[in-house]
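Undergrad: predicted structure and sequence below. I'll ask about it afterward.
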Amino acid sequence: MAPDYPERHGIDLPVARRIASPLLWLIRDKRRAEPDAAEWTRMGLALLKGDPLADRIVDYFSQVGHREGWGEMEIAAQGRWHELAPDSAVRTLFSHCTHAPGWVDEDAMARGAKVVARSGKTGMRILRDFGLMAGYQASAINQTLVKTGALEKGAQRRVAETTKWWMDCTAEGGLTPGAAGFNTTLRVRVIHAMVRERLRQREDWDAHYLGLPVNQLDMQVTWLAFSVMFLLGQRVLGVPVTQSEAADVMALWRYIGWLMGVDESLLCASEQEGRVALYRNLLSQAQADGTSVQLARALMDEPLQRYYGDFQWLRSHWDKQVHLSIIRLFIGSEGMRVLGLPGWAVPWYPMVFTPCNFLAQSVIRLFPGGRDWLARRGRRAQEEMLTILFGSARPDIIQLAEH
């Protein structure tokens, strides 16, 4: 009897295997990368699993009212979760997340945050062009974005909000209970649960094919974009990352993934484990469709909606071409075609920028305090980009009144 998991699981396996195959060059034990029957079934069943702690809050909000529920979230965010009623689902979530797992290494996470800062604008470009744009080829995940109004909301707003959350999480002390990264991650986790429940009840949600909205396997591949793909992209674009630095970044994102509600069994302790997990996850994903083209073309034009101020037209169109060049490097001509992106784009920017970036970073790292200087400089560049993304608007991530 065939396992009862969603039809999308491995539905485009030959195409998915071709897309994922370059990862095999980076995996030491290639035989281990291929999932056996038990692992394949486990992955398929993960498409049906949500986040019990956050899902319980959705039920709780329906009982006490959303205004009261979000009020409790604000109280808990101030570190006063113990003041809430013992049966409060909000109290349960914050109590759980305030007590970190034993594997959390705060020193490693602090070092990992510096590695992220050191990436500067390059790190932001990797997440946008390699993580987000390339990810649009996974059409089943796109259904959640399209059905929750991602196109109407606008790619520029979503990029800005995600960037703000990323920067809050990777700021010094940002994941301490009560800090911005910690609190926002839990708010996003609850929003995901609300989206999961809302879409699950819609008549046009094909659960037989798609599984559960915002399910565990899809959350894992998003987490892998911020960790494993981010590390790979840095090296490709000329930012040196040692094995020990990569381990620190993985430690940081393993904890963020745990806070976000990704099941511990799907989180990876090392970059090698993460590459194996990414390869396997990509085999599961359904490939590009019409939603991929819609989302990709909207993201392609996202730089044109940024707030550059002086020389707005020139800088916005320049950045659009830079991003297209980087995207072409990461997804190739075939990826550009299936996403409906310009076929004439070539990776001119990485060809020029990568050697210069690598040389500059490598030399500066040799000097005493060089790495710290690069981290400070990179963080300033990221903060400047955040201002460009939000303009005069407050750099907020979630407007609770909208949900």
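TA: Yep, that arrived. Numbers count the residues shown, from 1 in each chain.
Undergrad: every contact and neighbour count from this point should use C-alpha atoms.
TA: Fine.
Undergrad: for Leu217, what are its contacts?
TA: Met43, Ala46, Leu47, Leu266, Asn281 (CA atoms under 8 Å, 6 or more residues apart in numbering).
Undergrad: second structure follows, compare the two:
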Amino acid sequence: MTFTDQSLDSLRTVGDELADATVATLFERGEVGKFNTLMRYVSTAGAELPEGLPEVARAYLHETSTPPSWVDWGEMEKARLFFIDNNVHISTALSFAAMPACYVVPHIARLLSATHSLKYPSKRMAETGQFTVQLMQPNAFEAGSRFIPAAQKVRLLHASIRHHLTREDRWDVAALGTPICQEDMIGGQMMFSIQVLDALHRLGIHMSVDGAESYCYAWRVVGAMLGVDQDHVPRDVAEARQFSDLYMTRHMGPSTEGADLTRQLIDLYEEVVPGTFLDPVVGALIRYLVGDTAADWLEVPRTPWDTLVKAAPALLNVMETIEDRSPLGARALDRLGHLTTLFELSSLTRGRVMHYAVPEHLRKDYGVSSAIPRTKRWTPPGPTVTA
């Protein structure tokens, strides 16, 4: 599949027909509050839906209750094992590469500032981390899992933001396209897949070709469950590289919202890191993973740690070599990574299960300018967009 400016332009006018219709009906009938209240009791797949749930929501939940029929479960198991082997590194890449990559796209940064619930970085990062951990559980797609209900709620959350922005005339559709359009949904999928793999490579993590491909495949399954049109989504790592490069070239740039969100992210993790001596490591790691240009756009402060953090790949390479050569060392490091990920997630969630809800209102001060320019061991595919 080949991606062009024209093919991506066509995706900017398309949302998610099923979720959009569900949310529109809930608002028209004044049932959003009831829906949010009752959906707090729906947290595991296969559970009986509560009485009183609006019929349109019940129909939506029934239609989206199973994964796509085309899922290759062998690939999903390989993705799960890849995650187990690299969980702490993936968490690092999600926090310090994927999220800043979202913030460096101005209209995405402004959109992330749109709701009260997304204003708080700990909640946003906790939801992202918890969603990924739930996806990589052995029973993620079986009765009793938390992943499918989470995906169903995230899909409605996206639809509700589209509903508010378009109906309240707070989004320049002519200039920017549909809010959280198909291009942006696929772009988000790329940030959490190929860009995470890029960050792992930059950190010196040892990865197999099969593992990298399976990890990307798992996020394609996630995209399908979040309403991404599979006729236009990248099918493998090479296509993901092409789409990601073109998407970022079209949209990335500086914005006040992007800088504010990045500052919140840095502040959040500086609170998680014990003491203050290592606080500058957070910004230094972001700068190392996203590059100086993006880091400057996001106003990531420069510190002496910017040079020191470049030694991280060498240190991680030693640990990875131990893991490659020693089954006992591999088990010990996997266990340490698992505990570290749980500690980070527990710190962000404060031990609570995160609930997604349809926002009934957006921030009053939200606004978007239309003047946004469009401008073997696995190794990343080469860049596909040239200057």
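TA: Looks like it arrived, so ask away. A quick note: this is a predicted structure, and the numbers were derived from the prediction, not measured.
Undergrad: sort out for me which of the contacts of Leu217 of structure 1 are in helices.
TA: Met43, Ala46, Asn281 (DSSP state H).
Undergrad: ok, and the closest non-adjacent residue to the residue mapped onto the last one from structure 2?
TA: When the two structures are superposed using TM-score structural alignment, Asn281 of structure 1 falls opposite Tyr247 in structure 2. Closest residue in space to Tyr247 of structure 2, ignoring its immediate chain neighbours: Gly187 at 6.5 Å, by CA to CA, 6 or more residues apart in numbering.
Undergrad: surely that neighbour touches Leu246?
TA: No - the criterion here is CA atoms under 8 Å, and Gly187 of structure 2 misses it with Leu246 at 9.7 Å.
Undergrad: check contacts around the spatially most central residue of structure 2.
TA: Nearest to the geometric centre of structure 2 sits Phe192, at 4.9 Å (CA atoms, centre = their mean). Shown in contact with Phe192 of structure 2 (CA under 8 Å, 6+ apart): Leu94, Ala98, Trp219.
Undergrad: Gly233 of structure 1 versus the counterpart of it in structure 1, what's the distance?
TA: For Phe192 of structure 2, the aligned position in structure 1 is occupied by Phe226, per TM-score structural alignment. Distance of Phe226 of structure 1 to Gly233 of structure 1, computed by CA to CA, to the nearest Å: 10 Å.
Undergrad: could you do Met300 of structure 1 as well?
TA: Taken as CA to CA, the span from Met300 of structure 1 to Gly233 of structure 1 is 19 Å.
Undergrad: what does Pro52 of structure 1 give?
TA: Relative to Gly233 of structure 1, and taking CA to CA, Pro52 of structure 1 is found at 33 Å.
Undergrad: between those two, who's got more neighbours?
TA: Taking neighbours as other CA atoms under 10 Å, Pro52 of structure 1 and Gly233 compare with Gly233 leading, 21 against 12.
Undergrad: what residues are up against the aligned partner of Met136 of structure 2 in structure 1?
TA: When structure 1 is aligned by TM-score structural alignment, Met136 of structure 2 is paired with Thr170. Each residue near Thr170 of structure 1 by CA under 8 Å, 6+ apart is listed here: Ala113, Val116, Ala117, Gly181.
Undergrad: again, 10 Å this time
TA: 109-110, 112-117, 164, 181, 249, 252-253, 256, 379 (CA atoms under 10 Å, 6 or more residues apart in numbering).
Undergrad: could you do Asp129 of structure 1 as well?
TA: By CA under 10 Å, 6+ apart, the neighbours of Asp129 of structure 1 are 135, 233, 299-300, 323-331.
Undergrad: now with 6 Å, please.
TA: Residues counted as contacts of Asp129 of structure 1 (CA atoms under 6 Å, 6 or more residues apart in numbering) are Ile327.
Undergrad: can you find the partner of it in structure 2?
TA: Match for Asp129 of structure 1 (TM-score structural alignment): Phe96.
Undergrad: what does Pro347 of structure 1 give?
TA: Aligned partner of Pro347 of structure 1 by TM-score structural alignment: Asp306.
Undergrad: could you do Gly50 of structure 1 as well?
TA: By TM-score structural alignment, Gly50 of structure 1 lines up with Gly15.
Undergrad: could you find the closest non-adjacent residue to its match?
TA: Nearest one to Gly15 of structure 2, counting by CA to CA, 6+ apart, is Cys181 at 4.7 Å.
Undergrad: count the residues that sit near the equivalent of that neighbour over in structure 1.
TA: In structure 1, the residue matched to Cys181 of structure 2 (TM-score structural alignment) is Asn215. Neighbour count for Asn215 of structure 1, taken as other CA under 10 Å: 22.
Undergrad: isn't Asn215 of structure 1 right up against Lys49?
TA: Yes - under the criterion of CA atoms under 6 Å, Asn215 of structure 1 makes contact with Lys49 at 5.5 Å.
Undergrad: which of the contacts of Phe192 of structure 2 still touch in structure 1?
TA: Retained in structure 1: Leu94, Ala98, Trp219, out of these (criterion both residues aligned by TM-score structural alignment, their matches' CA atoms under 8 Å).
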